[in-house]
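Student: Sequence first, predicted coordinates after that:
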Amino acid sequence: MRRPGSVRTLLSCLSATSLSVGLMALGGGAALAAPDTPPAAAKPMPAQVVAPYFETWTGQSPAELAAASGNKYLTLAFLQTAVPGSCTAYWDGETGRPISKDTFGRDIAQMQARGGNAVPSFGGWSADTTGTELADSCTDVDAIAAVFKSLVTTYGITRIDLDIEGDSIDNAAGIDRRNKAIAKVERWAERTGHSVQFSYTLPTSTTGLQANGLAVLRNAVDNGARVDVVNLMTFDYYDGAPHDMAADTATAAAGLHDQLAALYPKKSSTRLWNMIGVIEMPGIDDYGPEETFTTEDAVTVGKWAAAKGINTLSFWALQRDNGGCVGTGGSDSCSGIAQDTWYFSHTFEALTAPHHPHH
């Protein structure tokens, strides 16, 4: 049973479209590569990566905030269709912001030049509850695959994130189309020498995925779609209980590890841990004070992530990584707790530091 309101922020309380911030067209990126030639910057993602979500509807520059916060990688949220039934994806569903060099091309090129990259993310609460998540909206598998490919060829990105919750996580037809499209893109990437990974971002309980989240992955296996990473939203449990957010992250991920072991019996435990990602929400989340991720929790989770060898450490969202609104829950622009600016970015970044001690 899905928790009603679950992850409303990952999902943008600020419905992305309501904010239509006339984003300046950020033109001038590198010239477009020939359709099937990977841009030179397309390096595969590292085995361990920190990639906080960036709220793309604010009008801010992801490259500037990445540099300011010390992040090399950001997950850009979100891509969705403008209307249900469409097969065209836009940033935040805004038709003036297509998948093109003019939208985020210069930013992504700057992040790549600094040794990082962007991870475009589809879906989120707003799209997943309005029929505008790409595979829910578009009934043509080839058209869905074409959108995924266009991100690889336009921006030189090497991972695509799919945030599936709300109505989308129970939409069997959309789930099947999405996984078929993933499998097609993976075969295309092998043929053409592109590097592309797919991650699923899914709601979780404190003990792992619920039945509908697991069904998404089972369908991927059935369709021959390789899922590289499963990101758990280890916040917004919506169960009315007080939470030790760091401890609950560990139990949720351990539960997912065992679920993945059943789905992928040939993979070693080490490989399974390296398929797992966790997404925190710094400070007071949108559920309330019972779900507060503290500065101490960040240290604990960072050490745990390094020790377990998990793939991705993330949080919602980069724009919240400051102490500008102590006592406020669920803000899109501050954590609600006393903290230094970029505290969570700097603490998590230790995961990928070259000489990070693994003890």
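Tutor: That came in fine, so what should we check first?
Student: switch to C-alpha atoms for all contacts and neighbour counts from now on
Tutor: Will do.
Student: how about the host helix or strand of Asp297: buried residues?
Tutor: Taking DSSP states H and E as the definition, Asp297 sits inside helix 295-308. Residues of helix 295-308 classed as buried: Thr295, Asp297, Ala298, Val299, Thr300, Val301, Gly302, Lys303, Trp304, Ala305, Ala306, Lys308 (neighbour count, 16 or more other C-alpha atoms under 10 Å).
Student: chain center to it: distance?
Tutor: 19 Å (C-alpha atoms, centre = their mean, to the nearest Å).
Student: who touches that helix?
Tutor: 245-246, 249-250, 273, 282-283, 313, 339, 343-344, 347-348, 350-351, 358-359 (C-alpha atoms under 8 Å, 6 or more residues apart in numbering).
Student: next structured bit after it?
Tutor: Sequence-wise, the next helix or strand downstream of helix 295-308 (DSSP H and E) is strand 312-315.
Student: So which elements touch the helix or strand that that next one is followed by?
Tutor: Downstream of strand 312-315, the first helix or strand assigned by DSSP H and E is helix 343-349. Secondary-structure packing of helix 343-349 (3 or more C-alpha pairs under 8 Å, 6 or more residues apart in numbering; DSSP states H and E): helix 295-308.
Student: Grab the nearest non-local neighbour of Cys81.
Tutor: Actually, residue 81 is Thr rather than Cys. Once flanking residues are discounted, Thr81 sits nearest to Ala89: 4.5 Å by C-alpha to C-alpha, 6 or more residues apart in numbering.
Student: Report the separation between the one you found and Leu14.
Tutor: Going from Ala89 to Leu14 by C-alpha to C-alpha, to the nearest Å gives 19 Å.
Student: Second structure follows, compare the two:
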Amino acid sequence: MRTHSGSGRRTALSLLLALVVPLLAACGAGPSTDAEPDTARADTAATAAPPSGTRLRPYVDASLAPSPLPAMADATGVADAVLGFVLAGPTGCTPTWGGIEPVTAPAVVAAARDLTGRGGTVAVATGGASGTYLESTCPDAASLARAYGEALDAVGSTDLVVDVEEDVPVATVVEALRTVQEERGATVTLTLKVDDADRGLTGPAVDLVRASDRAGVDAHVDAMVMNFPYTGSWADAMTDATDTVLAQLGEIRPGADEAAVAARAGVTFMLGRTDLGATTTLDDATALVRAARDRGLGTVGFWSVGRDNGGCPDRPTASFDCSGIAQSPFAFTLAARDAAAASPEEGPR
């Protein structure tokens, strides 16, 4: 998933600091070598009660100024969002937006409060496609849990998303997540990479889910159905990847029925032009979201609200601030909202 700098984007902050962040970070190919967490803890994966309905949670680049979130809520009524990405600051294990701004940055806090004031919710996402991860910088699980808590408290959230697109110390991350969940009652989501439609989640992603389950972390799993090789229809490839991930989660969590597995899973797509050449059209997005709804997935999201406009039609590469295709403002948010709300019997809207 793209992080704040994208394809040469310059926010007011980045112009001031002349900072450029790399575009993508490669995920490790093999399983983690970290020590496993305590396997004696009860596995909660098979017994957690599933939520009802499919919830739309679009991602937003929290460093954008001004934030597009109030305008999104005005235009679409959608008041839920995931704020990304919290990274380690220059001094080490200190949570910051994009590695630069403090998590208490007034503009970010104001945008979050605007949504919660409308009855929505905001989640805080760490990690992302580039930058220095808190997960790799904090020296132990206790300090990582404190950093997570500081980021959540800054915007008044209890909803933590850990977006893992590079190698992380699995045992440390899992123990920190368990602490945050036990001490704060936080909701935890693992947003993870997909190899392709046939293989689903990467090997390290599967390892992290298994380790979390063994440690008793009640984790929602969100698959990034973006930036992978495919043939044929892109909508079909994203949907096939979704089905592969659901099958993987069913194998990882054999004590839960299919509905419970799906309810604790989600997908996130990249709207418009993606980093590796595919273009997600409005029809593609609608098909994917309807498939997620039909399968009973708990959440669906996209990267990102700041790109949900037609400001750069026909641009051949992905951009941080527009979709690269002709569209009206917030067209993807509206399409995803309607597709997520439609019942399977209704057919396309």
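Tutor: Yep, that arrived. Fair warning: this is a prediction, and the values are worked out from it, not measured in the lab.
Student: Please, where are all the strands along the stretch 151-300 of the first structure?
Tutor: Assigned by DSSP state E, counting those that start in this stretch, the strands in the stretch 151-300 of the first structure fall at 159-163, 197-203, 229-233, 276-280, 283-284, 292-293.
Student: Which of those strands sits closest to Leu76 of the first structure?
Tutor: Among the strands of the stretch 151-300 of the first structure, strand 159-163 comes nearest to Leu76 of the first structure, with 9.0 Å by C-alpha to C-alpha.
Student: so the closest one versus strand 229-233, what angle?
Tutor: Strand 159-163 of the first structure and strand 229-233 are oriented at 40 degrees to each other (axes from the mean of the first three to the mean of the last three C-alpha atoms, to 10 degrees).
Student: Just the buried positions in strand 159-163 of the first structure, please.
Tutor: By neighbour count on 16+ other C-alpha under 10 Å, the buried set for strand 159-163 of the first structure is Arg159, Ile160, Asp161, Leu162, Asp163.
Student: Ala81 of the second structure -> the first structure?
Tutor: Residue correspondence to the first structure (TM-score structural alignment): Ala81 of the second structure is matched to Leu74.
Student: Neighbour count: Ala89 and Leu14 of the first structure, which is higher?
Tutor: Neighbour totals were compared for Ala89 of the first structure and Leu14, and Ala89 leads with 27 against 16 (other C-alpha atoms under 10 Å).
Student: Determine which residue in the second structure is aligned with that one, please.
Tutor: Mapped onto the second structure by TM-score structural alignment, Ala89 of the first structure lines up with Pro95.
Student: again with Val49 of the first structure
Tutor: Checking TM-score structural alignment: Val49 of the first structure goes with Arg55.
Student: do the same with Ser333 of the first structure
Tutor: Under the alignment (TM-score structural alignment), Ser333 of the first structure pairs with Asp321 of the second structure.
Student: on that earlier part again, looking at the buried residues of helix 295-308 of the first structure, spot the one nearest Tyr264 of the first structure.
Tutor: For these, with Tyr264 of the first structure as the reference and C-alpha to C-alpha as the criterion, the closest is Lys308, at 18.3 Å.
Student: separation between that closest one and Leu272 of the first structure?
Tutor: Lys308 of the first structure is 10 Å from Leu272 of the first structure, by C-alpha to C-alpha.
Student: list residues touching both of the two?
Tutor: In contact with both Lys308 of the first structure and Leu272: no residue, using C-alpha under 8 Å, 6+ apart.
Student: In contact with the closest residue to Asp321 of the second structure other than its chain neighbours, which residues are there?
Tutor: Distances taken as C-alpha to C-alpha, 6+ apart place Arg307 nearest to Asp321 of the second structure, at 4.6 Å, with adjacent residues excluded. Arg307 of the second structure is in contact with Leu271, Ser319, Phe320, Asp321, Cys322, Ser323, counting by C-alpha under 8 Å, 6+ apart.
Student: how near is Asp128 of the first structure to Leu65 of the first structure?
Tutor: Asp128 of the first structure sits 27 Å away from Leu65 of the first structure when distances are taken as C-alpha to C-alpha.
Student: who's more crowded, these two?
Tutor: Asp128 (24 against 16).
Student: where's Pro357 of the first structure, which helix or strand?
Tutor: Secondary-structure assignment from DSSP H and E places Pro357 of the first structure in no helical or strand segment.
Student: Double-check that the match of Ala89 of the first structure belongs to a strand.
Tutor: Yes - assessed with DSSP: H, G, I helix; E, B strand; the rest coil, Pro95 of the second structure lies in a strand.
Student: quick one, what contacts it?
Tutor: Counted by C-alpha under 8 Å, 6+ apart, Pro95 of the second structure has contacts Val86, Leu87, Ala88, Gly89, Pro102, Val103, Leu134, Ala147, Tyr148, Glu150, Ala151.
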